[in-house]
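[1] Build me a structure from this.
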Amino acid sequence: MADTNPGNLDQAIGFHQKGRLKEAELIYRSILEKKPDHPEALHLLGLIAYQTGNIPEALELILAAIKHKKNESRYHYNLGFVLEASGSQKEALSSYWAALQLEPENTKTISRMQHLGQNDPHLWLSLGNHFFRIEKHEKAILNYQKALELNNDFVPAHINLAAMAERLGQGEDLILSHYEKAIELMPDSIEANFNLALFLENSGKVDSALKIYEKVLKLDPDQAAANYCVSNIRLLKGDFENGFKTYEWRTRMADWVKNYPAFIFEKKQWTGEQFYGKTLLIHDEQGYGDTLMFVRYIPLVKKLGGKIVFVSRKPLFNLLKHMPGIDVLMERSNDPMDYPGFDFYVFLLSLPKIFNTRLETIPADIPYITADPNIRIELKNKIETPCVFKAGLVWAGQPKHRNDRNRSIPLEQFKPLLEMKDIGFVGLQKGERSGDVNHLILKDSFLNIGEACLDFSDTGSVILNLDLVITIDTSVAHLAGAMGKEVWVLLPFNNDWRWLENTDQSPWYPTMTLFRQTRPGDWESVIKDIKEKLLKRFR
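    Predicted coordinates for the structure are as follows:
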C-alpha cells in the first residue's frame, strides 16, 4: 500500500511517471488534506484528472494551482493543453500566452501555439512580435513571413517585417516593398506612413520623409512622434524658428515623459519670464552630450531671475559645479523629498526656443565649460608619449542609442591614423567598446585610458593636455567643443540635426570640424580625408 505521508511528494511523482495513477492520486489527495493550497499537488492531481478523462475536474484543480502560484509556466501550459482538449481553443491560447510570458523561449509552448493557430495570421504576427520583444530577430522574421503566407494582404505583417528588416540592415528595396505594399492596401495607415517616413529620414532622404510626415499630420495633427520628427528635419535644415517650436512635441511622447518624475509637472512651466526672488528648476534630458551642449544657456537664464537648481547626473558634477548660473547642483531622483522647493521648472532643451535661437544667435561664447588642467598623476603618466603632437580618439557611443549602428566605427578602421609616426594617439573610449583595443594589432602600442577616467572632469583634464580630439558623434565631441579644444567629428550619412547639412563647420562649436560620410557606411573615405588633413599639418 502507498505511503501517504504528506511530505512524500517525490514518491507520488515517481508513481505518476510510472503510470501508477491510483497510488499517485492517493498521495496527492493526502497532501491536500493537510495543505489544501499546495500548488504542486493541485497541479499534478489535475493532470491525473485529465489523464483519466475528467476534464472539468482537471480544469478546476489546475486553476486552483495557478491561484496559489501564478508564476509557474508549467501550470499555465498544462491548463492550455487541457483547455485545448476540451475544445476551448481561444482560452487555451490565452493560457499558452501566459506560459510564454514566464518562459519566453519555451519551444514546447511555442509549438502548441503554432499548431493551434496554424491558419491564423494574427497568431503568427503576435508570435513575431513576441520574438521581436525578446530580441530573437530571425525568429520574428520567420513568423511575420508565415503570417504573410497565410494572407499576403495582412498590413500589420508587412509593416513589422519592414521594420524588422530595417533593424537588421537588410536591403532597402525589401524594406520599401513592404512599407509600400502596406500603404497600397491601407493608404491612411498612420503606422505604415510614419514608419516609412522614419526609414527615409534614417536613410538621409529627409525631403521625401518630410512629405510623408506631413501626410501623417494631416491624418492626425496631434501625432507627437511625427511632429517631433518634423522638428528634427527643420532643425537639420537650419530652420531654428520653426524647428525649436515643434521640438516641444518631444515632451508629449510617452517614452520621453516616463523618464522624468511626475511631480515636477505639477509646477508651472517656465517660459522665459523674469523670476527674481523665486527658484527655477532646470532638468537635464536625453544624453550627456545634450547636457554638455545646452548648459551654455544657463548663464542667460540666470540674468532673468533668482535661484537656479540644475538637476543632472553624477558623472557631470565635478565638471559643472563651478558653472556660472548654477546655484544648486543636484542628482536626478524620483523622490520628491530629495528636491529643494522650487516655483517653476523647465527642461534644458526647451531653452533654445525660449531664447528665440537662430543660427546667427547661437550662444557660442567658447569655452563655457572648463576642466582642471592639473591632470591626475595616474592619467598623466598614461598619456606620456615621445610624440610632440597628441590626439584623443573615441570610436564608439552608447550601444542603446537609436543611431549607434550608423555612428559607431570599428576601431580597426582607424589603423591608417593610429600608424602615423608623428602623432601619439590616446584612447578616450569608455563602455563595452573600450575592449576593442584588445583585438587591435599595431606596430606600436595604442593605449586607451577612457576607463581610467572616473568622470567627465577627468576626461576634460585629459583633453586639456591634448592637441586634438578625433571622435564620432558622442558626448566627448560636445565636451571638447564646449572647452574650445580643436575637435574633429566623424558623422554618419544620416547625421543628427545639430550638425546641419552640407557644412564642415558647426555654429555651436567654433573649434569643431565635421567630416561627413558621402554615402551610408563608408568610413574608409572619411578616415582617408582625416589622414590627409593631418599629413598637411606636418608637412
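[2] rest of the way, CA atoms for contacts and neighbours
    Fine.
[3] Mind listing what's buried along the helix or strand that S177 is a member of?
    When elements are assigned from DSSP states H and E, S177 belongs to helix 172-185. Neighbour counts over helix 172-185 (16 or more other CA atoms under 10 Å) mark 175-176, 178-183 as buried.
[4] The strand or helix carrying V476 packs against which elements?
    Per DSSP H and E: V476 is located in helix 475-482. When contacts are defined as 3 or more CA pairs under 8 Å, 6 or more residues apart in numbering; DSSP states H and E, helix 475-482 packs onto helix 288-294, helix 456-464, strand 468-472, strand 487-491.
[5] How many residues are close by L280?
    L280: 24 surrounding residues under other CA atoms under 10 Å.
[6] Name the nearest residue to Q223, ignoring sequence neighbours.
    With sequence-adjacent residues excluded and distances taken as CA to CA, 6 or more residues apart in numbering, Q223 is closest to L217, at 6.5 Å.
[7] hmm, back to that, can I get the buried residues of helix 172-185 in CSV including distance to G460?
    Converted to CSV, the buried residues of helix 172-185 look like this (distance: CA to CA, whole Å):
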residue, distance to G460
I175, 42
L176, 44
H178, 47
Y179, 45
E180, 48
K181, 51
A182, 50
I183, 50
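[8] one more, for comparison:
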Amino acid sequence: MQPAFVPPDVSLDAGELDESCFDQSLNYTTFHVAGLVPGLSYALTVGLESDGNMVALSTRTFAVGSVLLPGVDGRLSVADALEAGAQLHNARDRAAASRVYRYVLDIFPDHPQAQHLLGLALYQDGEPRQALHYLQRAVQANQTEENFHNALGICLKSLGRADEAIRHYRRALELNPMLAQASINLGDAMQSQGKWEEALKEYSKVARTPMHLLERHTEVEKAEHLAKDATGRMCELIRVTDGWYHADRCLNEALERWPDEAVFHNDRGNLLANAGQFETALDEYQRSADLGLLIGKVLKASKPAAVGHSIANSFFCYYCYS
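    Below you'll find the predicted structure:
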C-alpha cells in the first residue's frame, strides 16, 4: 500500500505504515494497518494467485479523514480532533468543545460520535430541544452504541417524553447490561411514572452489584459514585414506599459500607429529625459536618426543634439530585 495523494500541508515524517496480516471470513477480507497519516489518500493493490499464477489484480484508493482546527498546527485525525474536543468538554469549556464538534460535522456531517458529543454539550448547556436533533442522528447512525441510547433517553425524559426515554434506556441495557448509569436513569423514569417496584429494582441492581464488577465497566472513582448514587435513590424510595423505619435500615446498611460518607450521615439526620428523634439527628449532622458537608454544619448549628421544623415532611437525598 502506497500514498496516492499527499496534500501540500502534510508531512510524511509522521511514521511508516504497519501492515499486518488480514482476517478472512467467507467472502470478506479485513486488513489491519497502523500509521495512516490524516489527510493522505492511499492506494491498496490486492492480487489473487492460483497455482503460482496471478489471475486477478485490484486497486482501490481511500482517503484518511482529517480536520484542520484553528490554532492547531497540522491536520488531526477525526479521532484526535474529537479527543481534543472531549478534553475541553471535560474541563467544562463546552463552548470551545462544541466548536470542535461542529468543525468535524462540517466535514463529516454524519459522524455519529461528533453528533453524540455535540448533543451532550447542548443538553448540558440547557438546550435539550437542539440537543435532541443531534442525539437522535447519532442513534440513527449507530444503533449498537449503548451510550448513544442512554444519552438520548436522558434528553427525551427532560422533554417530558418518558415512555420514549424508557425504550432507549432498555435498549442501552440490552446492549450492555452493566451500564449502571442507564439502570439508574431507567429507575428515575419509572419513578416519574409511579412505577415504584420497577424503579426500586433498577436502583437495587446497581446498589448491590459488587464493586469489582462495576469497576470492570467504568472508572474506579465513577463506579463508587454510581453505587452511592443508586443507594441514595434506593433508600429514598424505600422511605416513600415503606416508611422511615425501613429507610433507616437502608441508610444504616449504606453507612456500614461507607462509614465516612457525609451525605448518608446527613440523609439519616434528616430522616431521624422527621421522626422526632432530634438528638440522634444532631449526632448525624455533627458527623456529616466533621466529614466536611456544609449542610451538616448549618443544621448542627440549629436548635433541635428548629431542625425538625425546617425539614418537616422533607427528606433530602444528595445523591438523588447530584
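[9] where do the strands sit along the second structure?
    Remark: strands assigned in the second structure by DSSP state E are 2-5, 18-25, 28-34, 41-50, 53-63, 66-67, 76-77.
[10] Now do the second one: which elements does it pack against?
    To tie it back to what came earlier, the one meant is strand 18-25 of the second structure. Short answer (3+ CA pairs under 8 Å, 6+ apart): strand 18-25 of the second structure packs on strand 28-34.
[11] neighbouring contacts of the strand it packs on?
    Strand 28-34 of the second structure is contacted from outside by 17-24, using CA atoms under 8 Å, 6 or more residues apart in numbering.
[12] circling back to that earlier point, contacts for the helix holding S177 of the first structure next, please.
    Helix 172-185 of the first structure is contacted by residues 153-156, 158-159, 161-163, 165-166, 189, 192-193, 195-196 when judged by CA under 8 Å, 6+ apart.
[13] Out of these, which sit inside helices?
    The members of the contacts of helix 172-185 of the first structure that map onto helices under DSSP state H are 155-156, 158-159, 161-163, 165-166, 192-193, 195-196.
[14] and which of those is nearest K34 of the first structure?
    The closest of those to K34 of the first structure turns out to be P156 (CA to CA; 52.3 Å).
[15] wouldn't P304 of the second structure be in contact with E279 here?
    Yes - between P304 of the second structure and E279 there is a contact at 7.0 Å, judged by CA atoms under 8 Å.
[16] which position in the first structure aligns with Q136 of the second structure?
    Correspondence of Q136 of the second structure to the first structure, assessed by TM-score structural alignment: E180.
[17] same thing with L173 of the second structure?
    Under the alignment (TM-score structural alignment), L173 of the second structure pairs with L217 of the first structure.
[18] May I see the ChimeraX selection of the buried members of the contacts of helix 172-185 of the first structure?
    Of the contacts of helix 172-185 of the first structure, the buried ones can be selected in ChimeraX as follows, counting by 16+ other CA under 10 Å:
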select :153,154,155,156,158,159,161,162,163,165,166,189,192,193,195,196
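[19] can I get the helices and strands packed on helix 475-482 of the first structure in CSV with distance to L21 of the first structure and mean neighbour count?
    Shown next, in CSV, are those (distance: least, CA to CA, whole Å; neighbours: other CA atoms under 10 Å):
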stretch, distance to L21 of the first structure, mean neighbour count
helix 288-294, 64, 20
helix 456-464, 68, 23
strand 468-472, 67, 24
strand 487-491, 69, 25
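[20] Just send those back as TSV, with distance to H16 of the first structure too.
    As requested, those are arranged in TSV below (distance: least, CA to CA, whole Å):
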stretch	distance to H16 of the first structure
helix 288-294	60
helix 456-464	63
strand 468-472	63
strand 487-491	65
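[21] closest one to K307 of the first structure among those?
    In terms of CA to CA, the element of these nearest to K307 of the first structure is helix 288-294, at 18.6 Å.
[22] which other helices and strands contact that closest one?
    Secondary-structure packing of helix 288-294 of the first structure (3+ CA pairs under 8 Å, 6+ apart): helix 475-482.
[23] Return the residues in contact with A163 of the first structure.
    A163 of the first structure makes contact with 175, 195, according to CA under 8 Å, 6+ apart.
[24] Next: I159 of the first structure.
    Here I159 of the first structure is in contact with 178-179, 182, 191-192, 195 (criterion: CA under 8 Å, 6+ apart).
[25] what does it align to in the second structure?
    Counting by TM-score structural alignment, I159 of the first structure lines up with H116 in the second structure.
[26] Quick check: the gap between its match and N147 of the second structure.
    Using CA to CA, to the nearest Å, H116 of the second structure is found at 9 Å from N147 of the second structure.
[27] Could you do A189 of the second structure as well?
    Distance from A189 of the second structure to N147 of the second structure, by CA to CA: 17 Å.
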